[in-house]
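Trainee: my questions concern the predicted model and sequence given below.
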Amino acid sequence: MNGRWVGGNLVTLLINGEAFFPRVFECIAAAEREVLLETFILFEDKVGRALQVALLTAARRGVQVDITIDGYGSPDLSPAFILALTQAGVRVHVFDPSPRLWGYRTNLFRRMHRKIVVIDGTRAFVGGINYSADHLADFGPTAKQDYSVEIEGPLVTQIQDYAMTQLLIAQRQPPSLRHRLFGRAPEVPQGNTLPAAGTAEALLVTRDNREHGSDIERHYRIAIRGARQRIIIANAYFFPGYRLLRQLRRAARRGVDVSLILQGEPDMPIVKIAAGLLYHHLLEAGVKIYEYQERPLHGKVALTDDEWSTVGSSNLDPLSLSLNLEANVIIKDRAFNRGLAEHLELLIQKSCKQILLRDVAETGIWVSLRSFFVFHLLRRYPAWFGWLPAHTPRLTPAEKLMTEAGSDHVNEGQVS
């Protein structure tokens, strides 16, 4: 399900955990009926424990709470942490749990990478921020730079319907059993029934391994192709397919100011190495590349011209474009675009190092080999990456995993 454009939304940018966590916890504390939450990573640190307290408090006063956490992304939740939630009535769903083999995680592909929260069907959050202390500045030099948005208005109904439908699909239950799964039907009916809260047009775009395998990438390419003045993309893991690279090069050559903000202090060295393979190809076409220096960049945001923006969970790399389950919000709103642009331009001015063509200028066989690699291999990606092992994703109740594991960790530490 990828929704349609709807107007009347208020979309607020939340920068880093300092803005995101207090706002989410405040909204959970005010919830009256329902909390739906999906996340890739939930760690049992000060942020995870604060989320647990918020969810427990909500569940104990009668709020219906469903959380979905990925079977790969969160390796060390204790049985006590999960048990406290389930005993309070929180329904904890584990996406694609798999046992370890010789100590290694086997569920490498098809991760549930979305980060979504819906409160009472009237307020939603979508972005890239996980529930872990490394999204706070006091974590130290490796704290992540990241983004989410808070949404009010008609789009929230689409996000709520999407999150509930994914629970039903992954548990292999037909939608007709929705009321039995959730105990009672949501009080906000399907359709654009929420009143206008702002002026933004917005769209929920998702990536799955069924009908919507390339929707997020396609929206990026449409926006890049239509840009006339500027493009700014800040993306943590940048290794897109050839079609997206080609659109960036074409935009720069027709005079669009194209700026990429990429990792300069990566959380994984391979990230910078992979992106570096593309630098010469992009710089020679006039694309500007800036490496963020202050700490690891974890954001997935972009804008074009003075209206189009996107914030979400999707990187521009093989995992996000071809394997992971992702969710982005696309926004058409001048005020939001302006605020995001001012923030990203400040990052460029104060926290980034610009990479120039002379910095990557090389001659000889290396340039020829790299050009061959970029053109002949990437021109078929992401399509060929989708050939990697696929299966029907499933959700497993955390209580079942605890019973089956009977050890110090739920499913060998694979509750997420």
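Mentor: Structure's in. What do you need?

Trainee: going forward, measure contacts and count neighbours with C-alpha atoms only.
Mentor: OK.

Trainee: so where's the longest helix in the chain?
Mentor: As assigned by DSSP state H, the longest helix anywhere in the chain is helix 334-351.

Trainee: which secondary structure elements does that helix contact?
Mentor: Using 3 or more CA pairs under 8 Å, 6 or more residues apart in numbering; DSSP states H and E, the elements in contact with helix 334-351 are strand 6-15, strand 230-235, strand 288-292, strand 300-304, strand 308-312.

Trainee: measure the residue lying farthest from the centre of the chain to Arg370 for me?
Mentor: Ranked by distance from the centre of the chain (CA atoms, centre = their mean), the top residue is Gly364, with 39.3 Å. To Arg370, Gly364 is 11 Å away according to CA to CA, to the nearest Å.

Trainee: same check on Glu284?
Mentor: Glu284 is 14 Å from Arg370, by CA to CA.

Trainee: how about the contacts made by Asp333?
Mentor: Neighbouring residues of Asp333 by CA atoms under 8 Å, 6 or more residues apart in numbering: Thr199, Ala200, Glu201, Glu307, Trp308, Ser309.

Trainee: quick one: which of those is most hemmed in?
Mentor: Among the contacts of Asp333, the one with the most neighbours (other CA atoms under 10 Å) is Ser309, at 27 neighbours.

Trainee: putting a second one here so we can go through both:
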Amino acid sequence: MSSRNNNNHWTGGNRIELLENGEQFFPRVFDAIRKARREVIVETFILFEDKVGLQLHAAMREAAQRGVKIDLMIDGFGSPDLSREFIEGLTSAGVKVRVFDPGQRFMGQRLNVFRRMHRKIVVVDGERAFVGGINYSADHLLDFGPKAKQDYAVELAGPIVGEIHQFVLRAIALGGKGAGWFRRRLKLAPPENQVRAGEADAMFVTRDNRRHTNDIERQYRAAIRAARKRIVIANAYFFPGYLLIKELRRAARRGVDVRLVLQGEPDMPIVKTAASMLYHHLLHAGVRIYEYCDRPLHGKVALMDDRWSTVGSSNLDPLSLSLNLEANVIVRDAAFNQVLWERMDRLMQHSCKQVEAADLASEWSGWRLVRSFFVFHILRWYPALLGRLPRHAPRLTPAEATDLASRRDSGRSDSAGGATRTEAA
């Protein structure tokens, strides 16, 4: 798959802070919304009507009532169960709630499972932004219990925020009112903040199904090829394409310390099964594999050497690399890289089990050979095969025109909706 009109470039002068889990992320976002002066744009895959979703609801509603322009985009598959009261509480205050491809139910099931809007982005006043993997649901808080997710996001200030702001405005325009509306909106938008806020270089990289089909994966592969000292990738859903696996193996063989932090307590068993099919192939090349065992890992972060890092929404699996709409921030900064390395090192030291070749020795060698043959060909061909699935034009539909508010009418409970929806869907 090629990437046409690639506009990825480094932007200097940014301040970037790593936020770990909902305990750090949610207060920052809600506070930024409460302090907004002009505009808030929120994109998220999952929004549940639980204690976190209700706090976001209250913050957006209060900001809208004092005149702040609020745009909320949710995914029709990831956030299907919001009540009529929840939606109307926002729209009655002036919040624009849009649904990405809401779809219809068949026999109680939603069929629009592919090409989802999987991004998690917040932009406030064109001056402050948040990008990462954290959804608006209580399972991103430690008090949720053993199934609470381990995850990351970044808060950004500086010129890169202007680029993210333009992107989310364009996403609203192209999914709904068109390019003419986008140009008019830009004329009304306040000047972007171009004042330096820090020393970090940043790049905002997205994946779509038209012009940027493999931008995020290409950035990963380029950084792996350039690595000379260390590579650490922590990714919840790990089943990348053949080219990325080949680059990891090459890096390990040339002496780079290559480490993968993967799920040891997955939210879905198939996630660990898929990743473990690659273990022999990677361990044999010298890649070190750690399984995070405290609770489900949901993060999508990586670092290479002493300066390159990335945090975002993109998993390294077929859905994220070949189908979903994703967004990552790539950072070139030694201080940020060091912070991320310390967090990853702490995870590996205290919350992970390192997978050794001896742990896999009990597998029958003949079965391992057959399985490796099929895995090799799946990895080699799945990006092209998935790319052939229909590329429907994304639709943003006003929430009141969808069936999102049908949950309470059909008697489905909040807890049931929150407990069954998973990120890989």
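Mentor: Everything's here; your move. Given the structure is predicted, the values throughout are model-derived calculations rather than measurements.

Trainee: and the strand or helix carrying Ala252 of the first structure, which residues are buried?
Mentor: Following DSSP states H and E, one finds Ala252 of the first structure within helix 242-253. Buried residues in helix 242-253 of the first structure, counting neighbours by 16 or more other CA atoms under 10 Å, are found at Tyr242, Arg243, Leu244, Leu245, Arg246, Gln247, Leu248, Arg249, Arg250, Ala251, Ala252.

Trainee: the last one contacts Arg246, correct?
Mentor: The one in question is Ala252 of the first structure. No. Applying CA atoms under 8 Å, one finds Ala252 of the first structure not in contact with Arg246, separated by 10.0 Å.

Trainee: can you give me the helices for the second structure?
Mentor: Under DSSP H, the second structure gives helices at 21-34, 51-65, 84-91, 159-172, 179-188, 215-226, 242-253, 269-276, 279-285, 318-322, 334-350, 365-386, 414-420.

Trainee: before we move on, back to that, mean deviation, the longest helix of the first structure versus the second structure?
Mentor: When the second structure is overlaid, helix 334-351 of the first structure sits 0.3 Å from its aligned residues on average, using mean CA distance after the TM-score superposition for the first structure.

Trainee: and Val118 of the first structure, what's its match in the second structure?
Mentor: Mapped onto the second structure by TM-score structural alignment, Val118 of the first structure lines up with Val123.

Trainee: what's the burial count for that match?
Mentor: Val123 of the second structure has 29 neighbours, counted by other CA under 10 Å.

Trainee: what do you get for Val360 of the first structure?
Mentor: With other CA under 10 Å as criterion, Val360 of the first structure counts 13.

Trainee: most centrally placed residue in the first structure?
Mentor: Closest to where the C-alpha atoms of the first structure average out (CA atoms, centre = their mean) is Ser313, at 1.1 Å.

Trainee: ok, that one - contacts?
Mentor: His113, Arg114, Lys115, Val126, Gly127, Gly128, Ile129, Lys300, Glu326, Ala327, Asn328.

Trainee: excluding its backbone neighbours, what's nearest it?
Mentor: Nearest non-adjacent residue to Ser313 of the first structure, counting by CA to CA, 6 or more residues apart in numbering: Gly128, 4.3 Å away.

Trainee: check Arg221 of the first structure too.
Mentor: Excluding its sequence neighbours, the residue lying closest to Arg221 of the first structure (CA to CA, 6+ apart) is Leu244, at 5.8 Å.
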